[in-house]
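Undergrad: Predicted model, plus sequence, below.
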Amino acid sequence: MRSIRMTAVRGPGWRISTVALGAVAVLGIVAAPSQASSWTSKLVGAAPSFESRHYADDGGPTNVKFSNCKDDYTNSKVNIVLRKDTVGPDPYYSTHTYTACFAGGTSSGNWDDHGSGTYYWAVNDGLVNVHVWADPVVTNY
C-alpha cells in the first residue's frame, strides 16, 4: 500500500520535472559563463614604456579604450602594445596606434586570446620623451 501512495504522489509530471531539473543543472555546470573582468583608470603623464597594472587572465580577448588623450608635443597619437608577463623577455603582441582619442573620441585596441597568464599593456614602447594623458582608460579582458 505504501508504494501505491508513493505512485500517486509521484505522477508523470514528477519524472518530467526531475529530468528537466537534472538537465538544467548539467547545463549550468557545462555552460558556466566566462568570468570577464575589467578596470577603469587614467594616465597622467605616462612616460614611454609605462606599464599598466599586471592582471591574471584565464584566456579570451583583451580590449583597451582611451578617451580624452593629449601628449606634451603635437604627436596626437599613442601606441599601445599588449605583453605577457613571463620568465625572461616578455613577448609582445600586436601594437595599436590610438588617434581618435586626441580628437575628442575614443580609441580602442583589440587583442585576440593568447591563453591564460598574467598580462599588461605598455604605452609608447620605444619612444623617448613623449608623455601621455588619457581619462578614462578602460581595460576589458
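TA: Cool, the structure landed. Source: prediction; values computed, not measured.
Undergrad: make it CA atoms for all contacts and neighbour counts henceforth
TA: Fine.
Undergrad: So V44, which state does it fall into?
TA: strand (DSSP: H, G, I helix; E, B strand; the rest coil).
Undergrad: cool, L127 as well?
TA: coil.
Undergrad: Name all residues that make contact with it.
TA: 48-49 (C-alpha atoms under 8 Å, 6 or more residues apart in numbering).
Undergrad: distance of it from S94?
TA: Using C-alpha to C-alpha, to the nearest Å, one gets 16 Å for the distance from L127 to S94.
Undergrad: can you check S41 too?
TA: Taken as C-alpha to C-alpha, the span from S41 to S94 is 22 Å.
Undergrad: next one: the longest helix along the chain to chain centre, how far?
TA: Longest among the helix segments of the chain by residue count, using DSSP state H, is helix 12-30. Chain-centre distance of helix 12-30: 33 Å, with C-alpha atoms, centre = their mean, to the nearest Å.
Undergrad: Next: stretch 123-138.
TA: 20 Å.
Undergrad: same question, stretch 93-113
TA: With C-alpha atoms, centre = their mean, you get 14 Å for stretch 93-113.
Undergrad: Against that first model, consider the following:
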Amino acid sequence: MKAKARAASVTAMASVMLLALAPQALANWSSVINSGGTGFESRRWSDELYSQIKFTDCTLHYLTASKRETDVAIWRDITVLPDDKYDTKTFTACFSGGGTSNGKWTDLGSGKKSVYFRIQSVGGSSTEGSTFDAAFVGIETTQAD
C-alpha cells in the first residue's frame, strides 16, 4: 500500500513540476475566420499597451451586405462586470483579392489585461445576416515593426 501511495505522490509532484516549467502562452497568435458575423468574438490574449490585428484574403458572404468591409473593435475582458470597448477600425483592404487589412490599437492603457476583438459589423450592417471568411488572422502585441 505504501508503494502505491508513494507512486501517486511522485506522479503528482512530477505533474506540478511540468506545469510550473511549461512555457507561458505567447500573446501573439494566428488563426482563420470562417463565417464570422456581427458579434463574433476572438479568443482572449494578454496585452498591455499595443495590439495589432491583421486580416488577409477576406471573402464576404452577401445576405444583407452593402459594402465590402468589416468593423473590428478590441474589448477588455472584465470578470463579472461589463467589458470595456476600445475604438473600432474598419477593415476594407482584405476584401481586395488577397489584400491585408491592418488595425493598430495603441491606447490600451498600462498593465496586463485580457483582451479580444469583436466584429461590430459586416458589409456595412451591424445586424446579423452577412458573414465573411478571413484566410489569415494575425495578432501582434509588440510595436517592434
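TA: Done, it's in. Remember, it's a predicted structure, so these values are computed and weren't measured experimentally.
Undergrad: quick revisit: for the longest helix of structure 1, give the aligned segment of structure 2 as residue numbers.
TA: Per TM-score structural alignment, helix 12-30 of structure 1 has no counterpart in structure 2.
Undergrad: all helices of structure 1, in order?
TA: For structure 1, applying DSSP H gives helices covering 2-9, 12-30.
Undergrad: Just say which of those is most tucked in.
TA: Mean neighbours per residue, mean count of other C-alpha atoms under 10 Å, is largest over those for helix 12-30, with a mean of 11.
Undergrad: So which elements touch that one?
TA: Contact partners of helix 12-30 of structure 1 among helices and strands, from 3 or more C-alpha pairs under 8 Å, 6 or more residues apart in numbering; DSSP states H and E: none.
Undergrad: Now check R83 of structure 1 against structure 2: what is it aligned to?
TA: Checking TM-score structural alignment: R83 of structure 1 goes with W75.
Undergrad: That match touches R118, doesn't it?
TA: Yes. The criterion here is C-alpha atoms under 8 Å, and W75 of structure 2 meets it with R118 at 7.1 Å.
Undergrad: Same list (the helices of structure 1) but as JSON lines, adding distance to V87 of structure 1.
TA: Output for the helices of structure 1, formatted as JSON lines (distance: least, C-alpha to C-alpha, whole Å):
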{"stretch": "helix 2-9", "distance to V87 of structure 1": "63"}
{"stretch": "helix 12-30", "distance to V87 of structure 1": "33"}
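Undergrad: Kindly state which residue of structure 2 is aligned to W39 of structure 1.
TA: Looks like W39 of structure 1 aligns to W29 there (TM-score structural alignment).
Undergrad: Tell me who's in contact with the residue lying closest to its match once chain neighbours are set aside.
TA: For W29 of structure 2, ignoring the flanking residues on the chain, the nearest one in space by C-alpha to C-alpha, 6 or more residues apart in numbering is I139 at 5.3 Å. I139 of structure 2 is in contact with 27-30, 51-54, counting by C-alpha under 8 Å, 6+ apart.
Undergrad: of those, which stay in contact in structure 1?
TA: Taking both residues aligned by TM-score structural alignment, their matches' C-alpha atoms under 8 Å as the threshold, the shared contacts between this structure and structure 1, drawn from these, are 28-30, 51-54.
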